[in-house]
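Undergrad: Following is a predicted model, sequence given first.
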Amino acid sequence: MNSTANSSLGNTFISKAIKEKSLTVQVLVGILLYVNGLMIFTFLKKETFRDTRYILFAQTLFVDSAIMLFADLTIVGSAYQLFIHIIFCYIFCTVMGLLSICSPVTLVAMCLERYVAICLPLRHASISSPKNTINGLLIIWGVSGVVPVVVFIIAFAYTPSNAMDLYVVCSIEVMFQVKWLADMRAASHQLLCIITLFIVGSTYIKIMVAAKSASAENKKSTYKGLRTVILHGLQLILGMMQLITPYIDILTLKVDVMLFINVKFSNFMLFWILPRCLSPLVYGLRDKKFYNALKYYAFCGIYVYKKHKIKDNKTIGGALSISIHN
């Protein structure tokens, strides 16, 4: 009897802890979605941001926001034990898988764009043409969709017919009815990680060589591009770390349930939320042109209006002073 009561109290405590942590996540996700939404709005409002660099940045913001929203829905569903139809769970996980791959692939494209701008400046305009940009976006989404779609088809084929009407608490593990499918997905992600890191590393080395041989007036912009690639590399590493978090979760679950909960939410903060915080830092704050436009829309134009008003008043005051003296 005491054992049953203790077990019930333990389950209640664990459920309460999960719900409290999920509420903390809601606050962080809400703030980041607001910031990313404001940046996407800024991009859409200004025609000057219609070049390849900012288009890729806008895609990163969109993909990161969608990933955070999908991951947050997964956490809420797990915390409150929300059941959905298994087919909708498969579709949900497939879209989330596509977005998870699209994020690092877009970062690689952004690094390559910086490489072309710095190392091949004379060809930058022709390579980054509107037509090539659209083709590049289609390639990014096409490459990103290969593994998730294959996993969806195989998972659907191996799901027993009597399980098609089940309602489940949705997670990616639901799709893996056969172990080799999970292994195949993990192997493909590891290969993707190696390829992307190799491309980013090669880009960094080539830009660094270009920076050393650049003239004094070009060194500043070249080194700025170099720092941008470093930040993208850090984003990529943190984002790719999310691929190993399920294995860490499994190990901690064998030790202690509360340890599992704490590690799971810590992994979410470090490898899902933190990489998405770096995108606003890379362009939203470091890029002066974008930062000024962002500040204008963030303050609804009030800050800029007051600044111009003060400047105009000083001009009028100066003109009056001159006319009085004359």
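TA: In hand now; what should we look at? What you see is a predicted model, and the numbers here were worked out from it, not measured in a lab.
Undergrad: alpha carbons only for contacts and neighbour counts from here, please
TA: Will do.
Undergrad: Compute the number of surrounding residues for residue 265.
TA: 19 (other C-alpha atoms under 10 Å).
Undergrad: which residue packs closest to it, ignoring adjacent ones?
TA: Spatial nearest neighbour of residue 265, chain neighbours left out: residue 21 (7.4 Å); criterion: C-alpha to C-alpha, 6 or more residues apart in numbering.
Undergrad: my read: that neighbour touches residue 263, true?
TA: No. Using C-alpha atoms under 8 Å, residue 21 is not in contact with residue 263, being 11.5 Å away.
Undergrad: After the stretch of helix or strand residue 196 belongs to, which helix or strand is next? Please name it.
TA: Using DSSP states H and E, residue 196 maps to helix 179-213. Using DSSP H and E, the next helix or strand after helix 179-213 towards the C-terminus is helix 216-240.
Undergrad: what angle do that following helix and helix 179-213 make?
TA: Here helix 216-240 runs at an angle of 170 degrees relative to helix 179-213 (axes from the mean of the first three to the mean of the last three C-alpha atoms, to 10 degrees).
Undergrad: What are the contacting residues of the very next helix or strand once past helix 216-240?
TA: Using DSSP H and E, the next helix or strand after helix 216-240 towards the C-terminus is helix 245-255. When contacts are defined by C-alpha atoms under 8 Å, 6 or more residues apart in numbering, helix 245-255 is touched by residues 259-260, 263-264, 267.
Undergrad: Okay, buried residues for helix 245-255 please.
TA: 245, 249, 252-253 (16 or more other C-alpha atoms under 10 Å).
Undergrad: Give the next helix or strand downstream of that helix.
TA: helix 257-268.
Undergrad: Go through the very next helix or strand once past that following helix and flag the buried ones.
TA: Counting by DSSP H and E, the next helix or strand C-terminal to helix 257-268 is helix 274-279. Of the residues in helix 274-279, 275-277, 279 count as buried by neighbour count, 16+ other C-alpha under 10 Å.
Undergrad: How about stretch 88-105?
TA: Buried residues in stretch 88-105, defined by neighbour count with 16+ other C-alpha under 10 Å: 89-90, 92-105.
Undergrad: circling back to that earlier point, now the buried members of the contacts of helix 245-255.
TA: 260, 263-264, 267.
Undergrad: In addition, the following structure is provided for comparison:
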Amino acid sequence: MVVNDMIQLTFAVVMNIISYVFYTINVSFCCFLLMIAVFTTINTPLNLASMAVERYIAICNPLRYTQICTVRKTYVLIGLIWLVGTIPVLPDLFYLLATQPMEFFNSRIFCNRDTVFHDPYLIEKKNISHLLYLSFVFLTLVYTYFRVALTARAAGSDARKARNTILLHVLQLMLCIFTYIGPLLESLLISHFPVFAMELRFMTYIFVHVLPRLISPVVYGLRDQMFRTYLKKQLVCNVQLGGIKQQTQPF
């Protein structure tokens, strides 16, 4: 999930910088950026569902955990997630190649999914696919959470940690919803406040792309005992050094 989010953020940052510096770019290059960004964006909720299922198996079926969650099956699952992530957007590219002349791919355009794949049929298909994906992931998280929560009542701290982990995944999924409603929210705000179009695009970029992917490294890092110990030492050292510098400054 971390690698997937790193790729997503990298391409999202590149597209955001391009929109500020050049505003329009070549359609073919834009399609390449969009394909990678959409793949990794769709993969994020699927990764959350997979991690929740893994916690469910570890707590509710511990005797079969080593048989089900093997390294080989994990690689197969990752490959399946990337394959499923391509299903909503690859048909859009094939449709674009079949319906648009070559001059279109050599032209320049503002790099946005709804701008490139502007056909009403493709936009409607995108909305339906997003709804199906989010519904599937949400039901998976709810089911695994309640099953693990019931087990946690009669088990130890491991089950309670797994329940809290799945609850964190639910929060991450709620933030991922911003990714799907972001373009609609952005167009709505820009239509009402066209003077602040660039500022609104930057604001939606922060909430849609950066914020949902900021939680994972921060929360998982703080929950790690070794990382938390080093972080406390680092903060204490910085505070002490700051106090020493203030005391040694001449009046």
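TA: Looks like it came in fine. All of these numbers come straight from a predicted model, not from anything done at the bench.
Undergrad: Now do the helices in the stretch 1-150 of the second structure.
TA: 2-21, 27-60, 65-68, 71-86, 90-99, 102-106, 113-116, 120-154 (DSSP state H, counting those that start in this stretch).
Undergrad: any chance of these in a markdown table, plus distance to residue 245 of the second structure?
TA: Output for the helices of the stretch 1-150 of the second structure, formatted as a markdown table (distance: least, C-alpha to C-alpha, whole Å):
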| stretch | distance to residue 245 of the second structure |
| --- | --- |
| helix 2-21 | 37 |
| helix 27-60 | 44 |
| helix 65-68 | 54 |
| helix 71-86 | 50 |
| helix 90-99 | 58 |
| helix 102-106 | 59 |
| helix 113-116 | 51 |
| helix 120-154 | 50 |
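Undergrad: Most tightly packed of those helices?
TA: helix 27-60 (a mean of 20; mean count of other C-alpha atoms under 10 Å).
Undergrad: one step back: on average, how far is the helix holding residue 196 of the first structure from the matching bit in the second structure?
TA: After superposition onto the second structure, the mean distance of helix 179-213 of the first structure to its aligned counterpart is 0.8 Å, using mean C-alpha distance after the TM-score superposition for the first structure.
Undergrad: Show me what that helix is packed against.
TA: helix 86-119, helix 130-158, helix 216-240 (3 or more C-alpha pairs under 8 Å, 6 or more residues apart in numbering; DSSP states H and E).
Undergrad: try it again with 7 Å
TA: Counting contacts by 3 or more C-alpha pairs under 7 Å, 6 or more residues apart in numbering; DSSP states H and E, helix 179-213 of the first structure packs against helix 86-119, helix 216-240.
Undergrad: quick one: that helix aligns where in the second structure?
TA: Helix 179-213 of the first structure corresponds to residues 120-154 of the second structure when matched by TM-score structural alignment.
Undergrad: what's the answer for stretch 130-139 of the first structure, then?
TA: Using TM-score structural alignment, stretch 130-139 of the first structure lines up with residues 71-80 of the second structure.
Undergrad: Give me the most central residue, the first structure.
TA: residue 64 (3.0 Å; C-alpha atoms, centre = their mean).
Undergrad: residue in the second structure matching that residue?
TA: So, by TM-score structural alignment, residue 64 of the first structure is matched to residue 5.
Undergrad: nearest residue to its match other than its sequence neighbours?
TA: Residue 5 of the second structure sits nearest to residue 213 (C-alpha to C-alpha, 6+ apart), 6.5 Å away.
Undergrad: how close does the one you found get to residue 196 of the second structure?
TA: 26 Å (C-alpha to C-alpha, to the nearest Å).
Undergrad: Residue 92 of the second structure now?
TA: Taken as C-alpha to C-alpha, the span from residue 92 of the second structure to residue 196 of the second structure is 31 Å.
Undergrad: next one: residue 90 of the second structure
TA: Distance from residue 90 of the second structure to residue 196 of the second structure, by C-alpha to C-alpha: 33 Å.
Undergrad: Please pull up the equivalent of residue 150 of the first structure in the second structure.
TA: Counting by TM-score structural alignment, the partner of residue 150 of the first structure is residue 91.
Undergrad: Kindly list the longest helix within the first structure.
TA: When the first structure is scanned for its longest helix (criterion: DSSP state H), the result is helix 2-45.
Undergrad: Alignment lookup: residue 77 of the first structure to the second structure.
TA: Checking TM-score structural alignment: residue 77 of the first structure goes with residue 18.
Undergrad: Tell me who's in contact with that match.
TA: Contact analysis of residue 18 of the second structure by C-alpha atoms under 7 Å, 6 or more residues apart in numbering lists nothing.
Undergrad: Give the buried residues for stretch 283-298 of the first structure.
TA: Applying 16+ other C-alpha under 10 Å to stretch 283-298 of the first structure flags 283-284, 290-291, 293-297 as buried.
Undergrad: no wait, stretch 230-238 of the second structure
TA: Result for stretch 230-238 of the second structure [16+ other C-alpha under 10 Å]: no buried residues.
Undergrad: Off-centre distance for that stretch?
TA: Put simply, stretch 230-238 of the second structure sits 30 Å off its chain's centre (C-alpha atoms, centre = their mean, to the nearest Å).
Undergrad: Check stretch 89-101 of the first structure too.
TA: Its chain's C-alpha centre and that of stretch 89-101 of the first structure lie 14 Å apart, by C-alpha atoms, centre = their mean.
Undergrad: in the superposition, what's the average offset of that stretch relative to the second structure?
TA: So stretch 89-101 of the first structure averages 0.9 Å relative to the second structure (mean C-alpha distance after the TM-score superposition for the first structure).
Undergrad: now that stretch: which residue numbers in the second structure?
TA: The aligned range for stretch 89-101 of the first structure is 30-42, by TM-score structural alignment.
Undergrad: Against residue 211 of the second structure, how distant is the residue lying closest to residue 212 of the second structure once chain neighbours are set aside?
TA: Closest residue in space to residue 212 of the second structure, ignoring its immediate chain neighbours: residue 175 at 5.2 Å, by C-alpha to C-alpha, 6+ apart. Per C-alpha to C-alpha, residue 175 of the second structure is found 8 Å from residue 211 of the second structure.
Undergrad: swap in residue 59 of the second structure?
TA: Residue 59 of the second structure is 30 Å from residue 211 of the second structure, by C-alpha to C-alpha.
Undergrad: likewise residue 85 of the second structure?
TA: Residue 85 of the second structure is 21 Å from residue 211 of the second structure, by C-alpha to C-alpha.
Undergrad: for residue 144 of the second structure, same thing?
TA: Going from residue 144 of the second structure to residue 211 of the second structure by C-alpha to C-alpha gives 25 Å.
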